[in-house]
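Peer 1: Take this sequence and fold it.
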Amino acid sequence: MLSDILRLSVFSVEILYFASLLLISIVGFHWYRLCWLYIKNRKRSSLLPPPPDVSPLPSVTVQIPVYNEVYVIKRVIEAVCAIDYPAHLFEIQVLDDSTDETSEIAGEVIEREKQRGVNISHIRRRTRRGFKAGALKDAFGSARGEFIALFDADFVPPRDFLRSILGCFSDPRVGIAQACWGHTNMEQSLLTRLQSVFLDGHFVIEQAGRSASGLFLNFNGTASVIRRECLVSSGGWHEDTMAEDLDLSCRAQLKGWKIQYLKALVCPAEIPSDIAAFKSQQRRWTGGGVQNAKKFFAALISNKGFSAAFRIEAAFHLLRSFLSPLFHFYLFSAVVIAIVGGGFPASAYNIVGATAFAASGGIFLFYTLAVLESSPERKIWRFAAVPFVIVLLSGISISNAQEVYRCLAGRGGGFVRTPKTASVAQTGHIYGQKFNFTAFLELAAAGALLFCAFAGGVKDPLMKGILTAFSGAFLYVFFLSVKTHIGRFFRGS
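Peer 2: As a prediction, the model looks like this:
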């Protein structure tokens, strides 16, 4: 009886192993597809649209949602006020939910800009209901522009931003236009360098390839412009997810609107300067992805008005948050099988392993291509960073997986801001977050993988190497977490 139970348990683990590894392999082969979409449309994706083919020019409202941004608020307001656009068609709204001295700094800058003739207003709310989406929703009624431009507080838009992006709307089907994110503090640390490569993969390769191919696209909530008619017809801003940008992207495309991406228009922004801020950002993006998958997956996939290719890209985008749990299922099942053995023939393991190995090249190609296409000078360190980007993403997978489980259980949704510091010393700013005890789970995972690799009975040298590599990923993120918070402790912040 006991032997039957054990055989059934091992069989179940083997099924989990094959299923998780095959699904991860499908994701890996999708990276190849994203690279192909970009390469196929490379020339077209690198062009700016012609100037707006409208006369007279449309009115534009720029909205800057703000919450406790003492380090960057002055910079973003001044950059937006410097945008080249006719003054009588241009208004700025600073949507300020701050509870610290940010409001005072913003007020001083706004008054100074008003004296220069800039049409700018300072909008305050009694509560932070709905967070960013709530602020945008509440301010929409007072916005007079035919188009709404959005900038988060850490962005520094170029002077020609509006004149460069409004040409997208010469096509009446385009409801949203998105610019490429640049990096103001890429060279600040190893962590910001790795994040720059990670972000370039999305903005330089994925977004450009999908947009040029007319496939599903998400706008990124900032450095973007929305047609008022699109926002109204899509139902306005919704407050029920942590990713209001993806939420609106899905609703707009379901209503028949197109989203256009401009790789050639770069809007610099700040990369999270420490691991706590980065993990917080990624948890929010992951949780928002799960919430939007629950909300829109069926509607998008079943809509016969979209091409099969469009629906495939929508599925990959909405389900990407589930990669972290899938990765953990693979690790768990691989360790168990490596220790106790399996009942399937060796040929089955060889075939699945070879498939996964071939698929794993997709992510390396994806980020290598991003480095090639985003860095004219092609710095050596950016190429060397590619494998370490994968290490970083593996290391934060426990934090992301926790958010997936919370959102699936309906307990997610807490909006936690990503601190912006304008490159203030990583541990010297006032917005340090509380220590997250997920770091100890990362340490425990690293220790467990190392134990299994060298003292737990794993004999396969390849599996030992895999477990050691992922152990190093968890240790790296744990080290950064402890280092960040120890530094803040000694600085008294």
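
Peer 1: Please make it C-alpha for all contacts and neighbour counts, starting now.
Peer 2: Noted.

Peer 1: quick check, His202 in a helix?
Peer 2: Yes - if the criterion is DSSP: H, G, I helix; E, B strand; the rest coil, then His202 is within a helix.

Peer 1: which residues of the stretch 201-350 of the chain fall in strands?
Peer 2: 224-227, 258-269 (DSSP state E, counting those that start in this stretch).

Peer 1: Which of those strands sits closest to Gly457?
Peer 2: Nearest of these to Gly457, taken as C-alpha to C-alpha: strand 258-269 at 47.9 Å.

Peer 1: which other helices and strands contact that closest one?
Peer 2: For strand 258-269, the packing partners by 3 or more C-alpha pairs under 8 Å, 6 or more residues apart in numbering; DSSP states H and E come out as helix 42-45, helix 161-165, strand 174-183, helix 207-212, helix 244-254.

Peer 1: Turn those into CSV, including mean neighbour count.
Peer 2: Supplementary listing: the helices and strands packed on strand 258-269 in CSV, determined by neighbours: other C-alpha atoms under 10 Å:
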stretch, mean neighbour count
helix 42-45, 16
helix 161-165, 20
strand 174-183, 24
helix 207-212, 25
helix 244-254, 22
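
Peer 1: These: which one's closest to Leu443?
Peer 2: Go through the helices and strands packed on strand 258-269 one by one with C-alpha to C-alpha and the one that ends up closest to Leu443 is strand 174-183, at 30.5 Å.

Peer 1: how about this one, so we can line them up?
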Amino acid sequence: MLVLQIVLIGLFGLCLLLLAGFSLTQWQLTRLARRAYAAPPEPEPVVPTEWPRLTVQLPLYNEQYVVERLLDACAALRYPAARLHVQVLDDSTDATVELVAARVAQYQARGLRIDHVRRPNRAGYKAGALAHGLTLTDGELIAIFDADFLPEPDFLERVVPHFFRDEPSGPRTGVVQTRWGHLNEEYSLLTTLQAFGLNAHFLVEQPGRQAGGHFLNFNGTGGIWRRSCIEDAGGWSADTLTEDLDLSYRAQLRGWRFRYLPQVAAPAELPATMDALKSQQFRWTKGAAETARKHLGAVWRSGQPFSTRLYATFHLLNSSVFVAILLMAVLSVPLVFVRALGAEQLRPAFRLASLFLLALGPLVFYFYTAWQQAVRYRTPPSPGFAGQLALFLAFSMGLSLHNARAVLLGLLGQRSAFIRTPKLGLLQRQGSWRGRHYRTERLLSGLTWLEGVLMLYFGGGIAAGLYLREFGLLPTHLLLTTGYGLVFYHSLRHA
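Peer 2: You can find the predicted model right below:
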């Protein structure tokens, strides 16, 4: 029995160590980001004397609720008409096709160079559509917007000049990425928590990596590529679910520079239903694991500085933190009984296991910095930081089963289809997902019921801690019970 207890605490401690390493990495990125925000802003780049040929690519698949507003927004983009080409890469199989055809004909009649591109099949999913579009255009720069984005009219005018900052002897800029804004952040608790997490990536991680000279990533949309960079890096590939992260690493390993502009926002719609959110999370976490499997070796064989290789490793393995969280969570309930079994010699180790929340300490600094910057960039009043952080941490823990499964499938190399995230055309508190909702998976899968079981399991951990007067893991179990409760409740409600 003692051996079993030692193994239990050892595994828990290993997970705790991995989580602490992740937290410290985010803390260091926060320090770099704060330093960048405190520095004097760069002067605005000079407007080019001749604007480069630019193609706006809009990859679509069954986007009937948002496609018309997307086309209207892209038709309103300010750019020299003779240098602009809009490609609607439409792989749809529903009413989207007719909606696109009508809007494209309308804008063609007004003189806009816009094409409705239809492929015979959906080979390669989004990556395949983007690659196919490149064969049909002469654009030197390629802007990409997913269907749920609404770029401002001055987006191209603000972003394109940053490609002309390059030093004559330095690496050329291959990508300029912008920050994601949120069209429906206040729609529900679900969208508010997503915005809270995404803001941390766009307002701390990306600026921190840029300030430290580390690898960035194109976020799949809301950015502009130099066409020669795409081609030099080997083009779009569909062998991972995150074609954007994959190409980002291939390009930077080839020496291309990425720029990130937090001051420019590309507003987008957040998933409003749990199965849409889970679909997106599955694709992001599994795709990141697939990309890590594909590129980690090349990263460490590259001539990049050690710090850049280390940050790239944490970047690519970011999603693996869910595996550690899940294992640590499951082990935490038996740990409550360690003291009850009378293992006094393990008492110090048990106290160490109670330090789970301390490993999250650096994340408070990380998220607080993101919250501060979000307040700076946002016009609506921002709710309290402490409550949002507690709910976000709980909700992230509640997704650990779902996301850990995706990570493991990615690391094991198991292939799966690219399932797009449903977009429903929701703005702030307006409209309802009911009647517009369509599903990405079965109504209630076995995984959903297991999430409900885990909610009860961690609730049992709370009860055991109170009964045995062992309070060290009580805050952890409160977060886990709340998180799995939120995920299970919304899964039932949206089913």
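
Peer 1: TM between them?
Peer 2: Once superposed, the chains reach a TM-score of 0.92 (TM-score structural alignment, normalised by the length of the first structure), with 477 aligned residues with a C-alpha RMSD of 2.0 Å.

Peer 1: picking that back up, any chance of the helices and strands packed on strand 258-269 of the first structure in CSV, plus distance to Leu265 of the first structure?
Peer 2: Putting these into CSV (distance: least, C-alpha to C-alpha, whole Å) gives the following:
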stretch, distance to Leu265 of the first structure
helix 42-45, 11
helix 161-165, 7
strand 174-183, 5
helix 207-212, 11
helix 244-254, 19
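
Peer 1: Can you add distance to Ile64 of the first structure and mean neighbour count and give the strands of the stretch 201-350 of the first structure back as a markdown table?
Peer 2: What follows is the strands of the stretch 201-350 of the first structure, written out as a markdown table (distance: least, C-alpha to C-alpha, whole Å; neighbours: other C-alpha atoms under 10 Å):
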| stretch | distance to Ile64 of the first structure | mean neighbour count |
| --- | --- | --- |
| strand 224-227 | 11 | 24 |
| strand 258-269 | 14 | 23 |
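
Peer 1: returning to what we had before: of all the helices and strands packed on strand 258-269 of the first structure, which lies closest to Gly432 of the first structure?
Peer 2: Smallest distance to Gly432 of the first structure across these (C-alpha to C-alpha): 21.1 Å, for strand 174-183.

Peer 1: Need the residues that contact that closest one.
Peer 2: Residues from elsewhere that reach strand 174-183 of the first structure, judged by C-alpha atoms under 8 Å, 6 or more residues apart in numbering: 165, 168-169, 196, 203-204, 219-220, 222-227, 229-231, 252, 257-271.

Peer 1: and that strand, how far out from the chain's middle?
Peer 2: Centre-to-centre, strand 174-183 of the first structure and its host chain are 14 Å apart (C-alpha atoms, centre = their mean, to the nearest Å).

Peer 1: Centre-most residue in the first structure?
Peer 2: Trp285 (5.6 Å; C-alpha atoms, centre = their mean).

Peer 1: Leaving out sequence neighbours, find the closest residue to that residue.
Peer 2: Ala243 (6.4 Å; C-alpha to C-alpha, 6 or more residues apart in numbering).

Peer 1: other SSEs contacting the lengthiest helix in the first structure?
Peer 2: For the first structure, the longest helix by residue count, based on DSSP state H, is helix 2-40. Judged by 3+ C-alpha pairs under 8 Å, 6+ apart, helix 2-40 of the first structure is in contact with helix 207-212, helix 323-340, helix 346-374.

Peer 1: which residues in the second structure does the second one match up with?
Peer 2: Residues 321-338 of the second structure are where helix 323-340 of the first structure aligns, with TM-score structural alignment as the criterion.

Peer 1: Flag every buried residue along that stretch.
Peer 2: 321-330, 332-333, 335-338 (16 or more other C-alpha atoms under 10 Å).

Peer 1: got it, and stretch 378-396 of the first structure?
Peer 2: 382-383, 385-386, 388-396.

Peer 1: Repeat that for stretch 408-417 of the second structure.
Peer 2: Buried residues in stretch 408-417 of the second structure, counted by 16+ other C-alpha under 10 Å: 408-411, 413.

Peer 1: and the nearest residue to Gln291 of the first structure once chain neighbours are set aside, what is it in contact with?
Peer 2: Spatial nearest neighbour of Gln291 of the first structure, excluding adjacent residues (C-alpha to C-alpha, 6+ apart): Thr241 at 5.9 Å. Residues near Thr241 of the first structure by C-alpha under 8 Å, 6+ apart: 247, 288, 291-292, 413.
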